[in-house]
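**Student:** Predicted coordinates and the sequence they were generated for:
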Amino acid sequence: MNVHFIAIGGAAMHNLALALHHKGYHVTGSDDTIFDPSKSRLEKYGLLPETFGWFPEKITKDLDAVILGMHAKEDNPELHKAQELGLTVYSYPEYLYEQSKNKTRVVIGGSHGKTTITSMILHVMHYWEKEVDYMVGAQLEGFETMVHLTEENDFIVLEGDEYLSSPIDRRPKFHLYKPNIALLSGIAWDHINVFPTFENYVEQFQIFVNSMTNGGAMVYNTEDAEVVTVVENATAHIKKYPYETPVYEVEDGETLLDTPEGPMPIEVFGKHNLNNVAGAKWICQHMGVVEEDFYEAIATFKGASKRLEKIAESTTNVAYKDFAHSPSKVSATTNAVKEQYPDRTLVACLELHTYSSLNAEFLSEYQGALDAADVAVVFYSPHAVEIKKLEKVTEEQIANAFQRDDLIIYTDPAQFKDYLFGQKFENTALLLMSSGNYGGLDFEEVKGIV
């Protein structure tokens, strides 16, 4: 098979390229720029384009498939050449379906928790040496790539993202997978630049549920009212398996999960993560792992990259970084750290970095999101607002949105770093939440202040 990637350097795209290379396909690709880690990983396997840019001459009738990444534009010259030649152009999720249409497709959807739940499932399968194909949105310990494809494996586990498929396919990715087994963890408005109203956003999850194969199994979080409504309104003929947060307790900074064998120490913490464990358990049982074996495996799960990832610890302090950026994730993560370390001062720093979080109309969704923190800090870059071509956001709007009189706000990366490194941390839990890096913060340096 000869496959060409337009915009091969993306986080998702380069992992798919590596997976197809490992499968024995002949892979080529183009991009206008590629950064690490994509660059070095593609280079390692001889897949890095010799020259950056778009080259229509790379598109020939010898190609079996062309895969179009979100980073490319509709007027991309390579895309136009592929269309002129009548070649099959796939979006990333379309090609994943093409690779898995003869497998049992397990799709994990939801506004939050989907990366962690997918990671938990893969960890359990890996622990018991059960081979499955997969696509997950984070680098996992013990897994070389974020995508793995074979001819022989029966199951494929897919993280079901609700964002758009490609520049020429505006359908959410998870509409294209047609799951046999699915999970829905929660629905909280996100991606306001694509889904301008909450009702429009919820509709995407209804379409996802209705896209399941007849007789499929839907595992869903009953603690989320929107999820319950969407599942109850399903038109597809599916079996429904509800789950809720299991009983647990926190003792001296350790979370103990209630199991049939008694309380069991677990590495992950926070109500939202214990809720994720319950969902992952149901999915693993559908995939042939009995409850007792699930608990043995999940006890060793340390979390997905950038999801409540511990980056530093001393005798009196601890620091975590987390990908949290949407209001529901910020609230859940902040509450989780405070619950885990109730006797420590929680300093929570949030960077507003995404289209939604920097949108003046969306800001009010953050009310109360940082209430569990003893010290709450918000950083945002006016330059990032300009780049995203959004209306200017003021510090006053930020303050009004979060409804905290003591909220600390920074717009300058150097001033934020001076604040952070000027703190005398003592008996403190530091939480850094961002999908960016606070304008250039080196997280390795943070270890020195904790």
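**Tutor:** Perfect, I can see it now.
**Student:** contacts, neighbours, all on C-alpha from now
**Tutor:** Noted.
**Student:** Let me know the secondary structure of the residue lying closest to Tyr127 once chain neighbours are set aside.
**Tutor:** Nearest residue to Tyr127, sequence neighbours excluded (C-alpha to C-alpha, 6 or more residues apart in numbering): Ala297, at 6.0 Å. State at Ala297, reduced to three classes by DSSP: H, G, I helix; E, B strand; the rest coil: helix.
**Student:** got the buried residues for the top helix by length along the chain?
**Tutor:** Criterion DSSP state H: the longest helix present in the chain is helix 271-286. For helix 271-286, the neighbour count (16 or more other C-alpha atoms under 10 Å) marks 271-284 as buried.
**Student:** any chance you could map the helices in the protein?
**Tutor:** Going by DSSP H, the chain shows helices at 11-22, 38-44, 77-85, 92-100, 114-127, 198-210, 225-232, 271-286, 291-298, 327-340, 382-387, 395-402, 413-421, 443-446.
**Student:** let's bring in a second one:
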Amino acid sequence: MTSPNEIIKSQRIHFIAIGGAAMHNLALVLNQKGITVTGSDDEIYEPSKTRLDQAGLLPEQMGWFPEKITPELDAVILGMHARADNPELLKAQELGIRVFSYPEFVFEQSRNKQRVVIAGSHGKTTTTAIILHVLKYFNRKFDYLVGARVAGFDTMVKLSDDAPLIVIEGDEYFSSPIDRQPKFLHYHPHITLISGIAWDHINVYPEFEAYVHQFELLAESSPKGGMLIYDDTDDVVSVISKKERADVQPFGYTEHPHVIREGVTYLLKPNGEEVPLKIFGGHNMKNLNGAKTVLEKIGIEDFMFYEAIQSFTGAANRLERAGENESTAIFRDFAHAPSKLEATAKAVKNQFPERKLVAVVELHTFSSLNKYFLPQYKGKFNTPDVAAVYYSPHTIEQKKLTPISPEDITETFGNPNLKVFTDNQKLREFLLAQEWNNANLLLMSSGTFDGLNLPELAADILK
């Protein structure tokens, strides 16, 4: 069987669904290594479109073209956006060309490296980003895979020939349209961190027990001599991680001790010294401590960590500041699942307790728009002083889900003061009509609020 290391030498790889966030980053990295990269997709959005175009990798036409799949190809990498009956995939299978899922390819490229995998329903991107930031700060040689842009890193993936270590953000979603195994089970980590478990991906795991079982499988995959690092305050993760396993060391962590003064969070070191941070939130104090525990195991001492963490600004769309003035700050966050919604709103309110908090969440994912899943939000969005939900009935149609009404959302969220919008311009008008003196805005979504111009909205609010 052809391995990716042999493929690298032969230099011809085709991407099916090249426009995905992870896929286009991998395509860019392999192209930079001198590999001949081609790709197809039926829709490509920004920033993938511009980045592929600048590298000369943007397909000339959108769509699937089986004629691109020829015996000269050494491998095909199959993205999640494609379907199992994709005509290019069928052609590759017919010709006997090796088809890799994204995680399979990453693993094959990192077989001879120490592998660290950061998993969990929430916090894994920030935890991974902290580890990357600290390692880079001290000029360590490492490869990585992370699910968001991180300051100081040009791409979301790096695969080199000589790095002894790779840090991977491990996703529990299935690996490809023809491989329903969770991505993180392909990586075979030596060090595993599980940040917390809260039901998600209802389209793949329709029952909570099935979802939890994937993390049990990840923990069981720890090799002899492996390490399992976990959030000791999460009951489900604790039960999984504390199970006795031969020659596997468990390490629990909690929130790092800290104080908040005048909108700034300071870590408290054991000797009483304070370390100022650019990030905040109780959930991030746990993410930070989990990352610190991982870094200890790969040679970063405490004093080094405290030096490096002060300059960490966060990962893209993770409590990212979209603008601010003396009396108002505007934050963007990727939060959409119930546990993330609750933690993120509490983080902003606790950081600025004297300010009114206006928070908006877009229900955009399969789980969040599923009528069966909506009750999971009950009581999770009560922290904001003004709370609003936006969703698109058209998106529900596209996902072929049961229709939901604004009344369904108000009832299931259990917040009688909740505002519900299905028109993004009406949402914009509502936000502009708020009193913004001594008030913050938190916008949470994995989408775009149906193309709402958020920089323009932020500028108008801050006038």
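**Tutor:** Here it is on my side, so go on. Keep in mind the model is a prediction, meaning the values are calculated, not measured.
**Student:** follow-up on the earlier one: corresponding residues in structure 2 for the longest helix of structure 1?
**Tutor:** The alignment of helix 271-286 of structure 1 onto structure 2 (TM-score structural alignment) spans residues 282-297.
**Student:** what do you get for stretch 61-73 of structure 1?
**Tutor:** Under TM-score structural alignment, the match for stretch 61-73 of structure 1 is residues 71-83.
**Student:** Same check on stretch 30-38 of structure 1?
**Tutor:** Using TM-score structural alignment, stretch 30-38 of structure 1 lines up with residues 40-48 of structure 2.
**Student:** For that stretch, list every residue counted as buried.
**Tutor:** Result for stretch 40-48 of structure 2 [16+ other C-alpha under 10 Å]: buried residues 40-41, 44, 48.
**Student:** for structure 2, longest strand please?
**Tutor:** Scanning structure 2 for the strand with the most residues, using DSSP state E, yields strand 356-363.
**Student:** mean shift of that strand relative to structure 1?
**Tutor:** When structure 1 is superposed, strand 356-363 of structure 2 averages 0.9 Å from its matched positions, counting by mean C-alpha distance after the TM-score superposition for structure 1.
**Student:** That strand: how far from the chain's middle?
**Tutor:** 20 Å (C-alpha atoms, centre = their mean, to the nearest Å).
**Student:** Contacts for that strand, please.
**Tutor:** If you take C-alpha atoms under 8 Å, 6 or more residues apart in numbering as the criterion, strand 356-363 of structure 2 is touched by 335-336, 341, 345, 348-349, 369, 384-391, 438-447, 449.
**Student:** That one maps to which residues in structure 1?
**Tutor:** Using TM-score structural alignment, strand 356-363 of structure 2 pairs with 345-352 in structure 1.
**Student:** Repeat that for stretch 101-119 of structure 2.
**Tutor:** Counting by TM-score structural alignment, stretch 101-119 of structure 2 falls onto residues 91-109 of structure 1.
**Student:** same question, stretch 425-436 of structure 2
**Tutor:** Taking TM-score structural alignment as the measure, structure 1 aligns residues 414-425 with stretch 425-436 of structure 2.
**Student:** Check which residues of the matching stretch are buried.
**Tutor:** Buried positions in stretch 414-425 of structure 1, judged by neighbour count with 16+ other C-alpha under 10 Å: 416-417, 420, 425.
**Student:** from those residues, which is closest to Lys44 of structure 1?
**Tutor:** Lys417 (34.8 Å; C-alpha to C-alpha).
**Student:** Would you check how far apart the spatially closest residue to the closest one that is not a sequence neighbour and Leu346 of structure 1 are?
**Tutor:** Closest residue to Lys417 of structure 1 in three dimensions, ignoring its sequence neighbours and counting by C-alpha to C-alpha, 6+ apart: Leu441, at 7.1 Å. To Leu346 of structure 1, Leu441 of structure 1 is 20 Å away according to C-alpha to C-alpha, to the nearest Å.
**Student:** picking that back up, contacting residues around whatever residue of structure 2 lines up with the residue nearest to Tyr127 of structure 1?
**Tutor:** In structure 2, the residue matched to Ala297 of structure 1 (TM-score structural alignment) is Ala308. By C-alpha under 8 Å, 6+ apart, Ala308 of structure 2 lies in contact with 133-134, 137.
**Student:** Might you report the residue contacts of the residue sitting furthest away from the middle of structure 2?
**Tutor:** In terms of distance from the mean C-alpha position of structure 2, Pro71 ranks first, at 35.6 Å (C-alpha atoms, centre = their mean). Counting by C-alpha under 8 Å, 6+ apart, Pro71 of structure 2 touches 95, 97.
**Student:** What separation do you get for the residue mapped onto Ile260 of structure 2 from structure 1 and Val157 of structure 1?
**Tutor:** Mapped onto structure 1 by TM-score structural alignment, Ile260 of structure 2 lines up with Val250. As for Val250 of structure 1, its distance to Val157 of structure 1 is 31 Å (criterion: C-alpha to C-alpha).
**Student:** higher neighbour count, the two?
**Tutor:** Higher neighbour count among Val250 of structure 1 and Val157: Val157, with 26 against 16, using other C-alpha atoms under 10 Å.
**Student:** Tell me the counterpart of that one in structure 2.
**Tutor:** Under the alignment (TM-score structural alignment), Val157 of structure 1 pairs with Val167 in structure 2.
**Student:** That match contacts Arg115, correct?
**Tutor:** Yes - the criterion here is C-alpha atoms under 8 Å, and Val167 of structure 2 meets it with Arg115 at 6.2 Å.
**Student:** Do a quick rundown of the strands in the stretch 151-300 of structure 2.
**Tutor:** For the stretch 151-300 of structure 2, the strands defined by DSSP state E, counting those that start in this stretch cover 157-158, 165-169, 174-176, 179-182, 191-194, 227-231, 249-253, 258-261, 264-268, 274-276.
**Student:** Please identify the deepest-packed of these.
**Tutor:** Among those, strand 191-194 has the highest mean neighbour count (mean count of other C-alpha atoms under 10 Å), at a mean of 27.
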